[in-house]
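Trainee: take a look and give me a structure for this.
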Amino acid sequence: MAPAITLAADAPTLSAANTGFMLICSALVMLMTPGLAFFYGGMVRVKSTLNMLMMSFISLGIVTVLWVLYGFSMAFGTDSGSVIGWNSDWVGLSNIGLTELWDGYTIPVFVFLVFQLMFAVLTPALISGALADRVKFTAWALFIALWATVVYFPVAHWVWGSGGWAFELGVIDFAGGTAVHINAGAAALGVILVIGKRVGFKKDPMRPHSLPLVMLGAALLWFGWFGFNAGSWLGNDDGVGALMFVNTQVATAAAVLGWLAYEKIRHGAFTTLGAASGAVSGLVAITPAGGAVSPLGAIAVGAVAGVLCAMAVGLKYRFNYDDSLDVVGVHLVGGILGSLLIGFFATGKGQSDVEGLFYGGGLDQFWKQCAGVFGVLAYSLVVSAVLALLLDKTIGMRVSEDDEVAGIDQAEHAETAYDFSGAGGGAARTAAGAPVAPAESKKVDA
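Mentor: Just a heads-up that it's a prediction; the model follows:
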């Protein structure tokens, strides 16, 4: 048969609407990293608050620069062996035209690359929650650079890059169940197995110091996640992005209810920390699945994730690994659940015609999802552990025990999150408004 002739009129043209939509989505995904910083920052003790914030914020700096230099080329360049990409014209982003379109879409390459950049920034930041209270900031910064280079960029190519083995196999990952959440969760487990537990783990109380900050962070994550998920369709022309938007909301709501119900039955209370964690577990689980399932399927995905992730966070006490802020329990477990449940709940009426077991499609897609899930998990777990071991044996990954006990904020950043000495609003003043010395201040206050 003669090849089809593509007329110039049939070629994609730049869509101002889709371009604007994707730029907004990119900004929403960027907001997720500061949102994560607040979420994690509220969950730690006061003495680690700033370090937790900085562990997320530094990813914005490091990964952005690496993405420009070579990361985008490695993740989305021409495939080599189904494991890595490369395009020398994209090194430094110096040979990309302003209106050059991403292949097959109506948005510029620059828009696609900045959207994907925000995913690359967020993913290593997710790992940081497992390492709270005990990692040198310099070692963490070097870990981000190395991990992004040898783990995230290749895995992104596997999952989303044309020619990547998972992409070609037909593994469905709408917005990052494997490439982001399983990848980060497995990496977190690999690192904490190397660096060990916090001083006082399972002995000292390590409760969140600011639950309002946790709730604020969760709200920002939930808000930003609409860009993360709906934007991953790279346009807004056929309704799939809208389906993903709806499913993101529905699954997250169901996960909140599932987590709280389990918590009430198991522990006797509905906690704000549980509500926030439940929301994140639902967001994680629907990320790979939301374009393939119906809203009813999204309720099932969210409810299952909410209950099973709530159960999974307690495994660290049973198996004695110190996942400080439950990255393994929420992101690894939630990512696995969301990815595998596609094999059961895919309707064939969303992003593709692939049907899951419950819609007459058999288990074919489920086995494909298993390959993607466990391939990424094994690679990230092993390589991340090796990187942590390398850094630990050279520059050292952990702060000293004295610095950890006294507070990593002071040791690594020479700051504290809250200055209680200034609670009165600054230097006391006389009635005339002039500042007075401390001794005189006491007399005035008296």
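Trainee: for the rest of this, base every contact and every neighbour count on C-alpha atoms.
Mentor: Noted.
Trainee: grab the longest helix from this protein for me.
Mentor: Scanning the chain for the helix with the most residues, using DSSP state H, yields helix 364-394.
Trainee: which SSE is immediately downstream of that one?
Mentor: Next helix or strand after helix 364-394 toward the C-terminus (DSSP states H and E): helix 401-406.
Trainee: list the buried residues of that next one.
Mentor: 403-404 (16 or more other CA atoms under 10 Å).
Trainee: what ranges does the stretch 51-200 of the chain have for its strands?
Mentor: 78-80, 84-86 (DSSP state E, counting those that start in this stretch).
Trainee: looking at those strands, which is nearest to residue 305?
Mentor: strand 84-86 (31.6 Å; CA to CA).
Trainee: before we compare anything, build this one as well:
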Amino acid sequence: MSMGKQGPKTAVPRLRFPEFHEADSWKPTKLSELLRERKQRNRDLKFGTGEVLSVSGEHGCVNQIELLGRSYAGASVKEYHVVETGDLVYTKSPLKKNPYGIIKENKGEPGIVSTLYAVYHVTESAHSTYLDHFFSRDFHLNSYLQPIVRKGAKNDMKVNNSAVLSGEVLAPNKLEQKKIADCLTSLDGVIAAQGRKVEALKAHKRGLMQQLFPREGETRPRLRFPEFRNAPEWSESRLGQLVELQSGATPSKANPEFWNGNIPWVSAKDMKQLFLEDSEDHISSAAIESGAKTVPSGSLLILTRGMTLLKDVPICVVRRDMALNQDVKALRPKNGVESMFLAFLLIASKERLLAMVDIAGHGTGKLDTDGLRDFGLAIPKPEEQQRIADCLASLDNQITAETARLAALKTHKQGLMQQLFPVAESVAA
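Mentor: Next up is the predicted model:
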């Protein structure tokens, strides 16, 4: 069957606010009808740090600000673009998620950016925050910029600032733009508030742990639960007296029967959270029969070799029987030692553990096993261990729940944007 002639592209979003149900379909609009480039430059402008806009700043603009007021390519930077509130700024800085650069609205006070950037102000047909949300999605930004990208002499991405306005975007009338922008901005506020709640809980936990565990060289914490305020001081001990250390191993990669079974096999890449329910790699019962060993649920794992040790000492608690590779040590608590208490105690002692990390071959971090055994700790009686563990575990559960809510809000926003922003389709002529 032959296809009819295709007419101009048009679109209707899958989700539309009630007052726009009968409005016209969205049609492609030249970005030059929505934005105008500010081409004026300001010479020898004096500025303060509060006037320089940054991608990491509260105004949400662009980076490379380190070039301002400094020299580059043998020339001093003496010219700047002034950015007004509501202007959009485009930077060609290559980023992992945005290889062609970023376009962001200046939501704050007027400021300045390098002339390496393009600065655009909105026309009467556009709403700046709508365009900020529209270009915040990688799909819209990258798919829009990709056709006008040119590779420079060093194979880097080049986009002519004026050419940025040459393409077409889907945009409704300004009233509908504003409605979409207000909706997404409101949701951003909810997401930001939830993010602050999660960070506040994490900060509270860090502060509480500093109070609940004694400082190095001390045997009495600054904060104690009422029922233990008159209890004896904590007993000084060594980690090797509190746990049995067990090493891991890697079954032969040459034997496929040892792999892809149902037994989790933990390596450094899995140790990104406190509780481990599973791992990326698995071994088989044949590997266990050939000498690989598992550790029981409740065991602690600590990374003893790897690049990660240069900045962190991962500590995990396994929630099921698991095997581990040779870069990980299992700590199996002895009688009288509550595993969750010990996990939190070691987490509270990470600065001291990090200080023990040596540099092995190829710059890899290494924790000496004998040094771990000799690592000094103070612990209370089992009853107080359990009380502290229960308190911190409860706070951890709250943090996990609030973090899940934050992730759900972000997923909801992504889905909502997919509904609010349509994809153009050709209509038959």
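Trainee: tm score of chain vs chain?
Mentor: Aligned and superposed, the two chains score 0.21 in TM-score terms (TM-score structural alignment, normalised by the length of structure 2); 155 aligned residues with a CA RMSD of 7.3 Å.
Trainee: out of the strands of the stretch 51-200 of structure 1, which is closest to residue 217 of structure 1?
Mentor: For residue 217 of structure 1, the closest of the strands of the stretch 51-200 of structure 1 is strand 84-86, at 34.0 Å, according to CA to CA.
Trainee: which strands or helices does that closest one pack on?
Mentor: Helices and strands touching strand 84-86 of structure 1, by 3 or more CA pairs under 8 Å, 6 or more residues apart in numbering; DSSP states H and E, are helix 72-76, strand 78-80, helix 153-160.
Trainee: could you redo the ones you listed as JSON lines and give each row mean neighbour count?
Mentor: JSON lines is the format used below for these (neighbours: other CA atoms under 10 Å):
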{"stretch": "helix 72-76", "mean neighbour count": "27"}
{"stretch": "strand 78-80", "mean neighbour count": "17"}
{"stretch": "helix 153-160", "mean neighbour count": "26"}
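Trainee: distance to residue 53 of structure 1 added to the ones you listed, as a markdown table?
Mentor: Converted to a markdown table, these look like this (distance: least, CA to CA, whole Å):
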| stretch | distance to residue 53 of structure 1 |
| --- | --- |
| helix 72-76 | 26 |
| strand 78-80 | 36 |
| helix 153-160 | 24 |
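Trainee: can you say which of these is nearest to residue 186 of structure 1?
Mentor: For those, proximity to residue 186 of structure 1 was assessed by CA to CA; helix 153-160 is nearest, at 12.6 Å.
Trainee: before we move on, the earlier item: how about the strands of the stretch 51-200 of structure 1, which one is nearest residue 117 of structure 1?
Mentor: With CA to CA as the yardstick, what comes closest out of the strands of the stretch 51-200 of structure 1 is strand 84-86 (15.6 Å).
Trainee: ok so, going back, buried ones in the longest helix of structure 1?
Mentor: 365-366, 368-373, 376-378, 380-381, 383-385, 387-389, 391.
Trainee: now the angle between helix 153-160 and that helix, please.
Mentor: Put simply, helix 364-394 of structure 1 runs at 180 degrees to helix 153-160, going by axes from the mean of the first three to the mean of the last three CA atoms, to 10 degrees.
Trainee: what is helix 364-394 of structure 1 packed up against?
Mentor: By 3+ CA pairs under 8 Å, 6+ apart, helix 364-394 of structure 1 packs against helix 137-147, helix 165-169, helix 183-195, helix 333-345.
Trainee: one more time with 10 Å, if that's ok
Mentor: helix 137-147, helix 153-160, helix 165-169, helix 183-195, helix 333-345 (3 or more CA pairs under 10 Å, 6 or more residues apart in numbering; DSSP states H and E).
Trainee: could I get these as TSV with distance to residue 51 of structure 1?
Mentor: Converted to TSV, these look like this (distance: least, CA to CA, whole Å):
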stretch	distance to residue 51 of structure 1
helix 137-147	8
helix 153-160	26
helix 165-169	36
helix 183-195	17
helix 333-345	26
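Trainee: between those helices, which one is closest to residue 299 of structure 1.
Mentor: Here helix 333-345 is closest among those (CA to CA), at 10.8 Å.
Trainee: quick one, the closest one and helix 183-195 angle?
Mentor: Using the same axes, to 10 degrees: helix 333-345 of structure 1 against helix 183-195 is 140 degrees.
Trainee: and for the residue nearest to residue 137 of structure 1 when sequence neighbours are not counted, the neighbour number?
Mentor: Distances taken as CA to CA, 6 or more residues apart in numbering place residue 412 nearest to residue 137 of structure 1, at 6.6 Å, with adjacent residues excluded. Other residues lying near residue 412 of structure 1 total 17 when counted by other CA atoms under 10 Å.
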